[in-house]
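Peer 1: sequence plus predicted model, see below.
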Amino acid sequence: MSIPANFRLHSRLALAVAGAVMASAAAGQEAAPRLVMEEITVTAQKREQSAAEIPISMTVMSSDDLREKRIQDFADLGVNTPALDVARGNSTNNPVIAIRGIGSTDPWINNNPSVSAYMDGVYLPFGSYLSMPLYDLQRVEVLKGPQAGLYGRNSIAGAINFVSTEPGDGVGGYLDLSYGRYGETNLQGAVDTPLSDTLLLRFAGYAAQGGGYMERAGTADSTAGFTRVPGVIPGISSRASSSDYGDKDVAAGRISALWRASDRLQVDLRVHYGTDGSEIVNSTNLTGDPLGVFQPEAGAVHVDYDDVAGEMDARNGGISLEVNWEGDLFTLTSLTGFESLSRDYTVGDFAPLRLAQPTYDESVDSLSQEFRISGDTGSTYWLAGVNATRDRIDYHRSLSSWDYLLGELVSGYDQDDESWSVFGQIDWQLTDSLQLSTGLRYTDEEKHYEGGSWENDPFGTSIVTAVYPAVAGGLYGESDYDDQDVSGQVKLSWTAFDNTLVYGAISRGFKSGGFDGSGIVDEAGFIPYDAEELVAYEIGVKSRLLDNTLDLSAAVYYYDYSDKQVLAILDLGGGITEAVTQNAAVSEVTGVDLDLKYLVDEHWSLGLSATLLDSEITEWNSDDPAEAAARIGNELPGTPGSNVTGDITWEGSAGDFDLRASVWATYTESTYRDIENTPSLESDSYTLVNARLSLGQPAQGWSVYLYGKNLADEEYRSSVRTLVGMEGAYFGPPRMYGVGVNWQF
């Protein structure tokens, strides 16, 4: 878990750039005081509290943080949050998430992430919902460690709260327009239009175009005309090479209404809708194809070798209604949410051949209802609630294999999920400085799966059923999964002295079981896999020191992680592989989190966030002793030994203008991307250096800014992909930079 020299080198470069920019801006100027150490308010425990008072390790990003670091999607959040790893699943469509090494490697649409995500309190049960853009948010709260007591199933690794900005009391808003490298245009804004003192409205919108940085190799000089059955199966079309592929085409909007019906009753309504017609960024082929027809360029990055250009056609919408009634003795809360996503897209097989090209037609609907009652007697805070959810998935995939299996494998299924739970939490103030918190949740869930796979053979050449005999004549079935779970936590907090909290916690969480979400090709595929379990032990401290100029938080933890759901790649022979989810691993994770923010003076601030992790598989469930021996001792995928982010900010004036300059760098140690710890699929260590410089006159409401991301143009793998014996990698974006204007009114 050492920090290599390249991080130190890039950090020195970042500091040198920052120093030059800031010194130049400040030279000869009387810098106006700007920076203050703000109190951070969060709703991590379903009520407003200071983050410093909550015995949970967390990273909180305010609206200013999100804007400055240009966090506009889930991948951006992962790059800027130590301990949060975000890998691609089916390109950008189903993000695969881990916190502190705990996470799923399953990219399919019906898989529940190990990190529960909430938008304005409404649970988003599937990773597909997390492909949404992030805009007009008041803050993002990343809670680390099991949060099963208040957040329930699938918060085994932690929880993420996205909190949108509430409507304001007066007319106002903002508009932000930027233009960057590769023609990336980004427009977002919001406007408050109160209808009365008690009824407030806010309209927010987001749009992104361009930004494609991939090269399309085309087929004209490689596989054009190729077919394994000349005169029967048509040859591959000829396509010329092109550049600037992967353009975004995203639009989204949200309407928020806040009704203060009385001093006791408040109603929040939010409605959102978005579309995505972006070009789909595929992985870069690293090894060539199993037929030996083409070979990728050695060392190439950001190259899409596929013979088809994928394009997304997605529509996402939802509505939430929160009603709060505050009585003399207790508060009642009702939260209703509905989320829907439908999309059609082709990902391709990252080769200029038709080996296994999947085309998807998917839709997901989720309905949830939660009721809570809470009260505070002064010495005791209590909360009790009940939650019910219902999800439906419709899935269809056509896997075209005209050059490999000489046919097409078609799969489809419907899945219905139902869950209900009761939960509660009590915080006892034992003494003036000692608090005991206990939380408990009972969950009951059922899942019904119905579907199967069949062969499509329009040319009379298919060998699909020869490879997958169970599919002959059509393979259909249905199956049920049901489970009950009791989870929760016990936390003891001690206010050692003013502004310092010391805590210890024992927590238990679980991740739901379920069904294979790709395409079943054997009867055994209808057998559901079981839930995961995790028991966590954590000791932490949060403190504000040095006359309120230094914020410090640290945590040390140990995880006992069992029944891990593993996406294992099975070798079926002849170069054919099948991805199967199974409960296979027992593992241990130990780690340290550290967060520092130092306000040097009214103009300078420094920040440091770091996570050190060590993970190890201690048991492996397999009938093959050789396989078990090969897995035991492996690291969990998505578990870098160290992850460090440092930042420096200067804010003051330059003549008649306000000036702000910031530089931040993120270092991530090498990371295995598969459970087998395949060396060729490992992500090497990398450092990303970023900067932003803004100039404006706040009194007049305007500012202009320059931004740069990955300024050292680091080449790094964000995730990997394997298919029919091929290996590919998704590389993070190259150097990106641009200019923007912001208008506050």
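Peer 2: Sure, I can see it. Numbers count the residues shown, from 1 in each chain.

Peer 1: please count neighbours and contacts with C-alpha atoms only from this point.
Peer 2: Will do.

Peer 1: mind listing what the closest residue to residue 500 other than its chain neighbours touches?
Peer 2: Using CA to CA, 6 or more residues apart in numbering and skipping residues adjacent in sequence, the residue nearest residue 500 is residue 543, 4.1 Å away. Going by CA atoms under 8 Å, 6 or more residues apart in numbering, residue 543 touches 52, 499, 500, 501, 551, 552, 553.

Peer 1: for the stretch 101-250 of the chain, just list every one of the helices.
Peer 2: With DSSP state H, counting those that start in this stretch as the criterion, the stretch 101-250 of the chain has helices at 148-151.

Peer 1: so where do the strands sit in it?
Peer 2: For the stretch 101-250 of the chain, applying DSSP state E, counting those that start in this stretch gives strands covering 102-103, 115-119, 122-124, 137-144, 158-164, 172-180, 184-192, 199-210, 214-216, 242-245, 248-260.

Peer 1: just the element for residue 274, please.
Peer 2: Secondary structure assignment for residue 274, by DSSP states H and E: strand 265-276.

Peer 1: buried residues in that strand, which are they?
Peer 2: For strand 265-276, a neighbour-count test (16 or more other CA atoms under 10 Å) marks 266, 267, 268, 269, 270, 271, 272, 273, 274, 275, 276 as buried.

Peer 1: presented hereafter is structure B, for comparison with structure A:
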Amino acid sequence: MGLTPRSSVRRRQATRLSWQGRTAAAVVLPALLGCPLDATAAATPQPPHRASTPRSVTPARQRAATPSRPTPVGEDMTVNAARRAFHFSGAQHVADSATRITAATLARHNVVGLTGLQNLAPNVTIQSLLGTASTNFYIRGIGFSDYTQNNTSSVMTYIDGVPFPLSTMAAGMMFDIDTVDIQPGVTGTTHGLADTGGDVNIHTADPTRTWHAGATQDIASYARSRSDAYISGPLTDTLSFRIAGETIHGGGWQTSPANHTSLGDADSWALRAKLRWTPTARTTIQLTGHWLQDDSGVVVGKPVINFLASQKIPTLGYQQANWDLRPQFAHLIGRSADTKPSEHNTFWGFDLNMAHDFGFATLRSISAYETEREGEYTDQDGTTYASGDQYRNIVANSFTQELNLTSKDHGQPLQWVVGMTYNRVRMSQQFYFDFTAYVPLRGYLSETSFRQNQQTFNQYAHVSYRLPYHITLFGGINHEADDRQLLGLRTVHFGINDLNFTNEGASANQFAGTLGIQWQALSNLMFYYKMAKGFKPGGFTGNNTVVQAQLTPFGPETVLSYEAGFKSDIIPNVFRLNAAAFYYDYHGQQYISSYLVPSYGPLGMFVNIPKSEIWGIEFSAAIHPLPHVYVTQNFGYERGKYQKFMALNSTATNAYYTAHGVWQAVYTDFGGVDSGIPKLTLNGTADYRFNPLRHYELETGLDWMYRGSQALVAGGLGSYRLPAYFLMGAHMTFHPLSDRWSATIYAQNLLNRQYFVAGGQATTTYFWIPGAPRFIGGRLSVTF
């Protein structure tokens, strides 16, 4: 908030009343100065100029550079407009089922990383892979588990319109956020790159034309500290800037009784700077740069199965885990002998976003360069044995150029966008393993290294046409060509042998598209139906390689999707309900299965499932029944089934080895088997806000989430399936109506539940990654 005298604050309050209706104000005026939730959480009162642009016409990231502001008026202003009780009113007329989240909602739920977003949307799973900085996304059951991060994700992450084809690059960027959109379904006809699962669009705060500054200090259990600050304002009449930073430390809640260490302490520093130049009223040029240094510890998994009879699973408490690092391995990877499981990552990048309004259309160019330098040590067997220790070193960069032309509305029935996106990735990876305690099968140190080149070119067009009787037809098409090469892959078993493998290549070239209709039956009720074909290119299995067959490229996947839904403000300003039903006909689904190497053991390998299906329903409700009460509820139910799928049965193969000490492949026809995606996801909030003092507000509330069980392998049961879990949180915030400061106390995992968020296999063990216990904290924020 700008530096403004008290009289100006009163004028701003009067201005707010200029867009609130007399009737609505009479009903909900006591809550006017509160902070209602958005359409997927709760909604803050929202002036008309902040309405979202319909995605079928203009991508959300192509917002106006700086929204206009209401003109201050006197305190006797006549109230003559309808009050908007919920956020994103414009999105209620868009034919999609996206979850749109405000910065206030993110703060209320203490979301500071990508994985926290799954608690705010239906049918969404976002998991840290093996407790590391790598992130896997699943929306409506479509996702891709890729530890090596050398393939295209099924769900693309965008930050300020820039695609991040390597999801690890987006780690640590969730600070100074404006909004987040989670878009399910086929993408690629309005922006960016083609994908089968959807988008996660993160919009960070832009420079402002008036001076603003703020700082937040958050301190919580286990000595966790999070500090944020920003400053924004004009340098000249046409030049403005914004600088924001965040640092996070502590919070390590795991301990290791074997070596008396704590695990999981955060240690990260991040900085983002934006410079915006508006040489004319029609032209905007914005340069953004960011940097992140992350030396945080990682959470160690808890083994639930050990395939070696000589290695017993330790009996430990929920917040305990064991690990080891042999001096020989530390010397090999070039790290200190006292290194704990941790990251040592540096990310930096910049993008240039330029837009010019030609009157009939807006031309936009986005150029971006992102880099990744990742050094990560993990103990994947979760024991003191040297049988699953791993270190990976990744050096990668991504260059993206997008150019599009978007029509201006001007009340015309025809709207369109055409564009193209080019992306190029260069990377080199090294994977080190300590197998010295994995005897008699291995018993050595090893290294697998490779280089990969990739380039993708997507051209797209999208058009919508408004017919009489409030009916709109829309459709889009895209063509994507992808080419990638896996080069110089080599595996060294130190003291045993040196394996060199033949280069591999993969290419794909396909069309995809979407077609739909929407009907605005009433001003507060819209129906839509759409169908689409989605496409995602294939790739390679990296990581530990011992035979050429592991490097066989897997093919592209395609999805035929069908979706119908409605959006409604059943009782305006009181009850909003949005719902959708979907069916996905999945062909060539990319799946991490296993390849059994005789006398060695199973190794991960990507395969294509010939045919599978996913269907489900979801709804989001926002309720404001009383002046001080705000309730939201998201509901998602989905089912998946393999229709044609013959694969190695990991459960049976591991069980045979445990019983006989010999690796014997067991294959199973999984046709008709449930795919094991979490069937039920629930999340919601309940808040109560009132004014204990004339110029102050107190907000208190609860939030909750439930996630159904998840199979970790095809047909997985028992240890091969993550149990369902339920979490609850609470918060209380006190702040003046001027919002110059706020004080919050909160609890995460209020009931201190024990739960597990991911799992997998590492050589001798199958393990689960535990979730964080109860955290109690406080947060103080000031703005100027």
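Peer 2: It's in. Since this is a predicted model, take the numbers as computed values, not measurements.

Peer 1: just give the TM-score of the two.
Peer 2: TM-score of the superposed chains, computed with TM-score structural alignment, normalised by the length of the first structure, equals 0.88; 680 aligned residues with a CA RMSD of 2.1 Å.

Peer 1: among the strands of the stretch 101-250 of the first structure, which is the most enclosed?
Peer 2: strand 102-103 (a mean of 28; mean count of other CA atoms under 10 Å).

Peer 1: so that one matches what in the second structure?
Peer 2: Following TM-score structural alignment, the aligned partner range for strand 102-103 of the first structure in the second structure is 142-143.

Peer 1: how big is the offset of the matching stretch relative to the first structure?
Peer 2: Compared with the first structure after fitting, stretch 142-143 of the second structure deviates on average by 0.8 Å (mean CA distance after the TM-score superposition for the first structure).

Peer 1: what residues does that stretch touch?
Peer 2: Stretch 142-143 of the second structure has contacts (CA under 8 Å, 6+ apart) with 136, 137, 153, 154, 155, 196, 197.

Peer 1: switch the cut-off to 7 Å
Peer 2: 137, 154, 155, 197 (CA atoms under 7 Å, 6 or more residues apart in numbering).

Peer 1: dump these to a markdown table, plus distance to residue 732 of the second structure.
Peer 2: Below are these laid out as a markdown table (distance: CA to CA, whole Å):
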| residue | distance to residue 732 of the second structure |
| --- | --- |
| 137 | 31 |
| 154 | 38 |
| 155 | 34 |
| 197 | 36 |
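
Peer 1: rewinding a little: of the strands of the stretch 101-250 of the first structure, which approaches residue 738 of the first structure most closely?
Peer 2: strand 172-180 (3.7 Å; CA to CA).

Peer 1: and that closest one, how far out from the chain middle?
Peer 2: Mean C-alpha position of strand 172-180 of the first structure versus that of the full chain (CA atoms, centre = their mean, to the nearest Å) differs by 25 Å.

Peer 1: list buried residues within the contacts of residue 543 of the first structure.
Peer 2: 52, 500, 501, 551, 552, 553.

Peer 1: can you tell me the helix or strand for the last one?
Peer 2: According to DSSP H and E, residue 553 of the first structure maps onto strand 550-573.

Peer 1: and whichever helix or strand comes after that strand, how far from the second structure on average?
Peer 2: Next helix or strand after strand 550-573 of the first structure toward the C-terminus (DSSP H and E): strand 576-599. By mean CA distance after the TM-score superposition for the first structure, the fitted strand 576-599 of the first structure averages 1.2 Å away from its aligned residues in the second structure.

Peer 1: the helix or strand following strand 576-599 of the first structure maps to which residues in the second structure?
Peer 2: Next helix or strand after strand 576-599 of the first structure toward the C-terminus (DSSP H and E): strand 604-620. Mapping strand 604-620 of the first structure onto the second structure (TM-score structural alignment) gives residues 629-645.

Peer 1: the second structure: which residue goes with residue 254 of the first structure?
Peer 2: Using TM-score structural alignment, the partner of residue 254 of the first structure in the second structure is residue 272.

Peer 1: isn't its match right up against residue 245?
Peer 2: Yes: counting by CA atoms under 7 Å, residue 245 is a contact partner of residue 272 of the second structure at 6.2 Å.

Peer 1: contacts only, for residue 362 of the second structure.
Peer 2: 355, 356, 405, 406, 407, 408.

Peer 1: what about it, which SS state?
Peer 2: Following DSSP: H, G, I helix; E, B strand; the rest coil, the label given to residue 362 of the second structure is strand.

Peer 1: aligned to it, what sits in the first structure?
Peer 2: When the first structure is aligned by TM-score structural alignment, the residue opposite residue 362 of the second structure is residue 331.

Peer 1: residue 574 of the second structure too?
Peer 2: Matched to the first structure by TM-score structural alignment, residue 574 of the second structure sits across from residue 549.

Peer 1: excluding chain neighbours, what is closest to its match?
Peer 2: Distance criterion CA to CA, 6+ apart; nearest residue to residue 549 of the first structure, sequence neighbours excluded, is residue 599 at 5.0 Å.

Peer 1: from residue 571 of the first structure, how far out is the one you found?
Peer 2: From residue 599 of the first structure across to residue 571 of the first structure, the span is 56 Å (CA to CA, to the nearest Å).

Peer 1: more crowded one of these two?
Peer 2: The neighbour count for residue 599 of the first structure versus residue 571, taken as other CA atoms under 10 Å, is higher for residue 599 (19 against 13).

Peer 1: list the contacts for the more buried one?
Peer 2: Contacts of residue 599 of the first structure by CA under 7 Å, 6+ apart are 37, 549, 550, 605, 606.

Peer 1: which one of these is nearest residue 559 of the first structure?
Peer 2: Once CA to CA is applied, the member of the contacts of residue 599 of the first structure that ends up nearest residue 559 of the first structure is residue 550, at 29.5 Å.

Peer 1: neighbours around that closest one, how many?
Peer 2: Applying other CA under 10 Å, we find 18 residues neighbouring residue 550 of the first structure.

Peer 1: next one: it from residue 500 of the first structure, what distance?
Peer 2: According to CA to CA, residue 550 of the first structure stands 12 Å off from residue 500 of the first structure.

Peer 1: overlap of the contact sets of those two?
Peer 2: Shared contacts of residue 550 of the first structure and residue 500, counting by CA under 7 Å, 6+ apart, come down to residue 544.

Peer 1: just put the buried ones among the contacts of residue 543 of the first structure in TSV and tack on distance to residue 714 of the first structure.
Peer 2: Output for those, formatted as TSV (distance: CA to CA, whole Å):
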residue	distance to residue 714 of the first structure
52	35
500	39
501	39
551	31
552	30
553	30
